[in-house]
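sequence unknown, structure follows:
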């Protein structure tokens, strides 16, 4: 199954809003964006239209205000982005990716335990 298209940073902000809120009209996306930075209604609408063309979001046109939702689940997008990073930056090596991730910052004892559990469950 092919991975979803790779979103830009701005598109990823919108996808996070849609994953958190669920299907919403443009005004709700714009309000969430405006709480972090200045974003106009037309700017949010234009971003959503571009994302619709790219296949990142879907639109329900049955209501007066069109409702947008993420076209791909968060987990699918995360897997696609990590696979892309692994392939492009680490030559396809999951080991190199994990080593870089663990070396990039501190890992809490709880996170270490969860990583160990994941490795114990993988085949």
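Ah, there it is. Given the structure is predicted, the values throughout are model-derived calculations rather than measurements. Residues are numbered from 1 along each chain as shown.

When you work out contacts or count neighbours from here on, use the C-alpha atoms and nothing else.
Fine.

burial count for residue 14?
A total of 25 residues lie near residue 14 under the criterion other Cα atoms under 10 Å.

what's the helix or strand for it?
helix 9-21 (DSSP states H and E).

by contact count, what packs against that helix?
helix 26-34, strand 67-70 (3 or more Cα pairs under 8 Å, 6 or more residues apart in numbering; DSSP states H and E).

again, only using 10 Å
strand 24-25, helix 26-34, helix 41-54, strand 57-60, strand 67-70, helix 74-90 (3 or more Cα pairs under 10 Å, 6 or more residues apart in numbering; DSSP states H and E).

Second structure for comparison follows:
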């Protein structure tokens, strides 16, 4: 996927990743819990996402059910890759230093990071 979802599209994808295939009404109800969004806005966004290839749409007599065509992992990887390239000139270490320098990581998070680094070290 070359195109990256917008922030609003990403919110919709999060709902679909968490809840599976859903109608516009179901997605709208979830989004409305955290922000003010009109039903027609959610509908229009999901129609655009279908046209872009982010969502599939199953049509029956009463409603349309949408499902994510892009995986959460692939989408996150693409967004992180772009972010590292644009904000940190491709330097993953600058990103990590920035995050750890301004965010109090818990002992558990630091242990998980160490484990990931050890796994990467073993694989290379």
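Received it, and whenever you're ready, just let me know what you need. Predicted model only: the values in this text are computed from it and were never measured.

Residues contacting the helix holding residue 14 of the first structure, please?
Helix 9-21 of the first structure is contacted by residues 6-8, 22-25, 28-30, 32-33, 44, 47-48, 50-51, 56-57, 68-74, 77 when judged by Cα atoms under 10 Å, 6 or more residues apart in numbering.

now stretch 56-70 of the second structure
So stretch 56-70 of the second structure is contacted by 1, 12-17, 19-27, 46-47, 49-50, 53-55 (Cα under 10 Å, 6+ apart).

List the buried residues for it?
Within stretch 56-70 of the second structure, the residues that qualify as buried are 56-57, 65-69, counting by 16 or more other Cα atoms under 10 Å.

With stretch 89-100 of the first structure instead?
For stretch 89-100 of the first structure, the neighbour count (16+ other Cα under 10 Å) marks 90, 97 as buried.

Give me the range in the second structure that that stretch lines up against.
The alignment of stretch 89-100 of the first structure onto the second structure (TM-score structural alignment) spans residues 87-98.

now the end-to-end length of the matching stretch.
Stretch 87-98 of the second structure stretches 11 Å from its first residue to its last (Cα to Cα, to the nearest Å).

quick one on the thing from earlier: okay if I get the buried residues of stretch 56-70 of the second structure as TSV plus distance to residue 79 of the second structure?
Output for these, formatted as TSV (distance: Cα to Cα, whole Å):
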residue	distance to residue 79 of the second structure
56	21
57	24
65	26
66	22
67	20
68	16
69	16
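
Which members of these are the farthest-apart pair?
Pairwise distances among the buried residues of stretch 56-70 of the second structure were taken by Cα to Cα; the largest, 12.6 Å, belongs to 65 and 69.

before we move on, back to that, and the helix holding residue 14 of the first structure, how far from the second structure on average?
Following the fit onto the second structure, the mean deviation recorded for helix 9-21 of the first structure is 0.9 Å by mean Cα distance after the TM-score superposition for the first structure.
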